[in-house]
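Q: Need a 3D model of the sequence below.
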Amino acid sequence: MAQFNLKKFSHFCALGFGLGLAPKAPGTFGTLAAIPFIMMTMTAPLWLQLVVAIAISAIGIWFCEVASRDAGVHDHPSIVWDEVAGFYITMIGAAISWQTLLVGFILFRFFDIVKPWPIKLLDKHVKGGFGIMVDDILAGIFSLLCLQLVLYYGLI
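A: Below you'll find the predicted structure:
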């Protein structure tokens, strides 16, 4: 049984502010922790959204590394900061509405769960904090591209 300490800042963040401790579907619940970041930057210029995405991803490498090392489990299901970064990336440049959030959420969860090539390859072969983060960053990029296509063609 992995041991996390929510009083430790890196653990608290790595666990998606505690949402990753959900008994069922922790990754799905943890993805929701990205919504405050999305809402805070939804009217920001694209360059600032990109900077925030890079910052969330970079600090996430450290959060995930520390939490997984302290728990003694690589990529424990409760560690969900990678989902936070991936969903934030998905929503870059999208006009935020309940429809775009829902479609973006579904797209991101799809790519995160199914892990098509090369996401699955990275997930299996890259370790440490970077390994925890990189597959979800790529799933976020795939989801971002799909969401932008949906928006471009006026499907929502």
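Q: Could you use CA atoms for every contact and neighbour count after this?
A: Fine.
Q: State the distance from residue 98 to residue 35.
A: 11 Å (C-alpha to C-alpha, to the nearest Å).
Q: Looking at those two, which is more packed in?
A: residue 35 (15 against 9; other C-alpha atoms under 10 Å).
Q: so who does the more buried one touch?
A: residue 88 (C-alpha atoms under 8 Å, 6 or more residues apart in numbering).
Q: If you drop the residues flanking it in sequence, what lies closest to residue 6?
A: Nearest residue to residue 6 in three dimensions, chain neighbours excluded: residue 12, at 4.6 Å (C-alpha to C-alpha, 6 or more residues apart in numbering).
Q: got it, and residue 75?
A: residue 132 (5.8 Å).
Q: Can you report how many residues lie near that neighbour?
A: Residue 132, neighbours per other C-alpha under 10 Å, totals 27.
Q: got the contact list for it?
A: Contacts of residue 132 by C-alpha under 8 Å, 6+ apart are 61, 64, 74-75, 82, 123, 126.
Q: Counting neighbours, what do you get for the residue nearest to residue 6?
A: Neighbours of residue 12 using other C-alpha under 10 Å come to 20.
Q: how about this one, so we can line them up?
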Amino acid sequence: MTDHRNQVKPVPPSVWRNPWHFMAFGFGSGTLPKAPGTWGSLVALPFMPLWQMLPDWGYWLMLGLTMLFGFWLCGKVASDLRVHDHEGIVWDEMVGMWITLWLVPQGWYWLLIGFLVFRFFDILKPWPISWLDRHVHGGVGIMLDDVLAGVFAWLTMQGLVWSFT
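A: Modelled structure (predicted):
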């Protein structure tokens, strides 16, 4: 049985003309040929100074809204492209990064550590992340494994913040 999830899919031209596709593809970062999830995670970082200006409840609200929006957006774009989860759809990685960095102190080193911790959980997909990745489909499935990777990374980051600040 062939695992079609690991096959590289061509970048659809609609990414450059459809605003929903452009957004789901991380403002174009998901079109890069190598490691689109890593590029999508990096694209999330410039938003952090803006998000960190929000009060804690505002950041939490932003996370909820971007996650709910992502369920719809990722599902719509995957449906438009007639694929389960195009590797270029990286909105889920962006939200996962924002979850990782909630309540983390400002500073480039915290962003770097958060990026590395999130990528660790997103790439290795320990249980139950791997189970969700295989068994939950549609926009919710696309988003949920990265949301949970973000939660695992957030817990790790809070332990590091507590230990080193």
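Q: any idea how far residue 113 of structure 2 is from the aligned residue in structure 2 for the residue nearest to residue 75 of structure 1?
A: Aligned counterpart of residue 132 of structure 1 in structure 2: residue 142 (TM-score structural alignment). From residue 142 of structure 2 across to residue 113 of structure 2, the span is 24 Å (C-alpha to C-alpha).
Q: how about residue 54 of structure 1, what's its match in structure 2?
A: By TM-score structural alignment, residue 54 of structure 1 lines up with residue 64.
Q: burial of that match, as a residue count?
A: There are 14 residues near residue 64 of structure 2, going by other C-alpha under 10 Å.
Q: who are the neighbours of the one helix or strand it maps to, in terms of helices and strands?
A: Taking DSSP states H and E as the definition, one finds residue 64 of structure 2 inside helix 56-81. In terms of contacts (3 or more C-alpha pairs under 8 Å, 6 or more residues apart in numbering; DSSP states H and E), helix 56-81 of structure 2 is packed against helix 19-24, helix 91-100, helix 138-164.
Q: post-alignment, the helix or strand following the shortest one versus structure 1, mean distance?
A: Using DSSP H and E, the helix or strand that directly follows helix 19-24 of structure 2 along the chain is helix 36-44. Compared with structure 1 after fitting, helix 36-44 of structure 2 has a mean deviation of 0.9 Å; criterion: mean C-alpha distance after the TM-score superposition for structure 1.
Q: The helix or strand that helix 36-44 of structure 2 is followed by aligns to what range in structure 1?
A: Using DSSP H and E, the helix or strand that follows helix 36-44 of structure 2 in sequence is helix 48-52. The aligned range for helix 48-52 of structure 2 in structure 1 is 38-42, by TM-score structural alignment.
Q: Give me the buried positions along the matching stretch.
A: For stretch 38-42 of structure 1, a neighbour-count test (16 or more other C-alpha atoms under 10 Å) marks 38, 41-42 as buried.
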